[in-house]
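A.B. asks: can you look at this prediction? I've put the sequence above it.
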Amino acid sequence: MSTGQVLDQVMDIDEVDLTVDTEVDVNCISKHRSKVHQHFTKIENKFQCNHCKKTFNIEKYGCTSNRLKHLNSKHPSKVEKDQTHALTQKNVILQAFQKQQKNQSEADLQRLITRFIILTDQPFVITEAQSFFELMAFGKTNAPAIPSADTIRRKIFAVYDEEKLKISQKLQSAPGKISLGADCWTAATGKSFHGILASWIDADWNFQQVGLDFDILNGNHKGKSLAASMFKVMNEYGIASKLMAITTDNASNTDTMFLELQKILSEN
């Protein structure tokens, strides 16, 4: 049974009763969702207690709070029974949520959180933030444990390896040659980066392009460092034999890079 079906069974709510004397304040007439209405019968302009048959003027006792005082004073056992029933309904709802949550595995939760962090570019440590705990805990009384930042880090690296393997397989299955494009720059933090793209035509004559690496260089943009970075990527994806061309800007260090790369390829 789904949670929605459980809620439909336990939430038996009647319509609002507005068939009262027009002199009565309509705002004071509560909805029949209140259990108090079950203990009284409306007779003309009066309410009659179903247990002791005492009558109450509707103008004075239109609000359920006044009639509830009578029940608490004269018929406390009836009120206690209602409270027990309400608690039972609450437990049914909680059990329905808990039953669904037991079907949620820890691996599924880790997969979804990992995907969320990757697609929204969140830091690993977001899973250790108090606000994130509060978000995940909302309505999740029996949810799997929230993974730590270290667990998320491992999961993201695992996703990276999976995607890298898929890209490698695409490159290996390319029917023709593959061209590379590269550029490098230094960030405000002083770190140097080397971005490398692969482009090719697939078996259906569709143009394909994918990023292969966003390499952090050791030192500055020297041609030797760029050549080592380029060879590393070519070797990891096994595309050296399929290489057709490399496109870069006309910076002086690219001449050195090509000479060094030619030397490395001849030795390997």
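C.D. replies: Yep, it's here.

A.B. asks: from here on, just use CA atoms for contacts and neighbour counts.
C.D. replies: Will do.

A.B. asks: residue ranges of the strands in the stretch 1-150 of the chain, please?
C.D. replies: 40-43, 46-49, 55-57 (DSSP state E, counting those that start in this stretch).

A.B. asks: pick the most buried one from the ones you listed.
C.D. replies: strand 46-49 (a mean of 19; mean count of other C-alpha atoms under 10 Å).

A.B. asks: please compare the first structure with the one that follows:
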Amino acid sequence: MSTPKLSSKIWNFFTINAEDESKANCDVCNKRLTRGGRNARSYGTSALINHLRSFHHSEYDEYTRSTESHKRKRDDEEDSKRKHSKQGNLDYFIEKMTPFGQNDPRKHAITKSIGEMIAVDMQPFCLVEDIGFTRLMKVLEPRYKLPSAMHFSRTIIPDMYLSVKAIIQERVDKALYVCFTSDAWTSDNNLHAFLSLTAHWIDSNWERQYAFLQLRLLEVSHTGEMLAAELLSIMEEWKVVGDRRGILVRDNGSNMVKAARVAKLSDLGCYIHTLQLVVGESLKTQKAVRDAIAIARGIVSHFRHSSKATAHLKRIQESLNSNRTDDVLDVTDQVHPAHRLIQDVPTRWNSTYYMLERLLEQKRAIGVYSQEADIKSLTANQWSLVDKVLNTLKPFEEQTKQASLASSHAGMIIPGVRLLERYLQRTKKSWR
């Protein structure tokens, strides 16, 4: 039987009975005393202390002195721990409130992360001076002092650009051939013109890679000759010269076509832009379709410029859903979605497609609204025409989405065009 660990000072005067551990023998008079309880968990020392106090006064005084000494020592240790704990907390608080040093690694890591956030999320430099952001940083790291927006715009982001550019340059240098996609456009207010160039290549693992090389502000009129000079300048800056230059995919604008010719680049018209021109022109040549689209734009514009009208339409949508009877509805009339209408962008045919698609979805709600408000709606024939237009353009919309994927490639073009031709031949009769 193992001897239990005895921490009380009373055991300086008693010994556990060898035959029965529930008993203890007094070392002074050899009297056997019960330890109380029926098992080890309930054993106590009260009977032993009382025996010592009643029959052995000098031993009891010794026991009392040793107990008090032990208690004082324990209290002193606890006081020392509390003092060290308070000092530790104070030191920790002072450390947490002391600003980072100029060369502190943590400070530079935070600044770099903020710079990456600005670049990746395309945030304005002034973000670092916004009240909400500065408060957030004080909570997250009180020791960090935010640099100014100018510091990020003139130092952090430019340094980061050079670092990333070096990495991209190394990857481009390893490519055997590099192809390009480019676009030129003007801002909404026509005050600025831009030219972009993106590189595409196959790496050593036969995986497609791409990198947006540059966006240039065009200071002069973007003629074909000027665009050619800019494109060649960017390619030379990235050390893609001679036979390493592959095909340039560009839009069908006359200036971009001429730029490729002047620069003597192998080029290919953008498939999506070609579809845009084909579908856009076909929509314009059909007067009935033009009229239906014009009315559709008027309907959408009505709601876009009136919060009251939008709220009313939403109530109608909810009413149509609450009044429906599930057991008599057909599959196409099970739920009336409470979607907002979509405004198209005339220069993007697929946005017109999505506008008409959403209007057709909301046909019932718009019909109810037009009976209650002064708004020109589509006639029954025009609704039917919209349905036909959507059915006809659906394959074009699918082709546009497929060609917009990062995994798309030029090998899709010929099969895609052949599919569209066959589809149009099959559906030609429905338009007669």
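C.D. replies: All right, it came through fine. This one's a predicted model, so the numbers in the text were calculated from it and none came from an experiment.

A.B. asks: could you get me the TM-score between them?
C.D. replies: Scored against TM-score structural alignment, normalised by the length of the first structure, the superposed chains reach a TM-score of 0.58; 178 aligned residues with a C-alpha RMSD of 2.9 Å.

A.B. asks: so which of the strands of the stretch 1-150 of the first structure gets nearest residue 160 of the first structure?
C.D. replies: Shortest distance between residue 160 of the first structure and the strands of the stretch 1-150 of the first structure, using C-alpha to C-alpha, is found for strand 40-43: 66.8 Å.

A.B. asks: which residues of the second structure does that closest one align to?
C.D. replies: Across the second structure, nothing matches strand 40-43 of the first structure (TM-score structural alignment).

A.B. asks: show me what that strand is packed up against.
C.D. replies: strand 46-49 (3 or more C-alpha pairs under 8 Å, 6 or more residues apart in numbering; DSSP states H and E).

A.B. asks: what about the longest helix in the first structure?
C.D. replies: helix 76-102 (DSSP state H).

A.B. asks: report the buried residues of stretch 228-248 of the second structure.
C.D. replies: Residues of stretch 228-248 of the second structure classed as buried: 228, 230-232, 234-235, 238, 240, 245-248 (neighbour count, 16 or more other C-alpha atoms under 10 Å).

A.B. asks: an error on my part: the question was meant for stretch 96-111 of the first structure.
C.D. replies: 96-98, 101, 109-110.

A.B. asks: one step back: redo the buried residues of stretch 228-248 of the second structure as a markdown table? Include distance to residue 63 of the second structure and secondary structure.
C.D. replies: Listed next are these as a markdown table, based on distance: C-alpha to C-alpha, whole Å; DSSP: H, G, I helix; E, B strand; the rest coil:
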| residue | distance to residue 63 of the second structure | secondary structure |
| --- | --- | --- |
| 228 | 103 | helix |
| 230 | 98 | helix |
| 231 | 98 | helix |
| 232 | 99 | helix |
| 234 | 94 | helix |
| 235 | 94 | helix |
| 238 | 90 | coil |
| 240 | 94 | coil |
| 245 | 97 | strand |
| 246 | 98 | strand |
| 247 | 99 | strand |
| 248 | 98 | strand |
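
A.B. asks: which of the residues you listed sits closest to residue 393 of the second structure?
C.D. replies: The closest of these, once distances to residue 393 of the second structure are taken by C-alpha to C-alpha, is residue 248, at 28.3 Å.

A.B. asks: and the closest one? What does it align with in the first structure?
C.D. replies: For residue 248 of the second structure, the residue aligned by TM-score structural alignment is residue 246.

A.B. asks: its match is in contact with residue 177, isn't it?
C.D. replies: No: counting by C-alpha atoms under 8 Å, residue 177 is not a contact partner of residue 246 of the first structure; they are 11.5 Å apart.

A.B. asks: ranges for the helices of the stretch 201-350 of the second structure?
C.D. replies: 224-237, 254-262, 271-285, 287-304, 307-322, 349-361 (DSSP state H, counting those that start in this stretch).

A.B. asks: name the surrounding residues that touch the shortest one.
C.D. replies: Spelled out, that is helix 254-262 of the second structure. Here helix 254-262 of the second structure makes contact (C-alpha atoms under 8 Å, 6 or more residues apart in numbering) with 184, 222-228, 248, 250-251, 266-267.

A.B. asks: and what of the first one?
C.D. replies: Defining contact as C-alpha under 8 Å, 6+ apart, one finds that helix 224-237 of the second structure is touched by 195, 197, 213-214, 241, 254-260, 262-263.

A.B. asks: run the last query once more with 6 Å
C.D. replies: 255, 258-259, 263 (C-alpha atoms under 6 Å, 6 or more residues apart in numbering).

A.B. asks: which of the residues you listed sits closest to residue 355 of the second structure?
C.D. replies: residue 255 (31.0 Å).

A.B. asks: perfect, that will be all.
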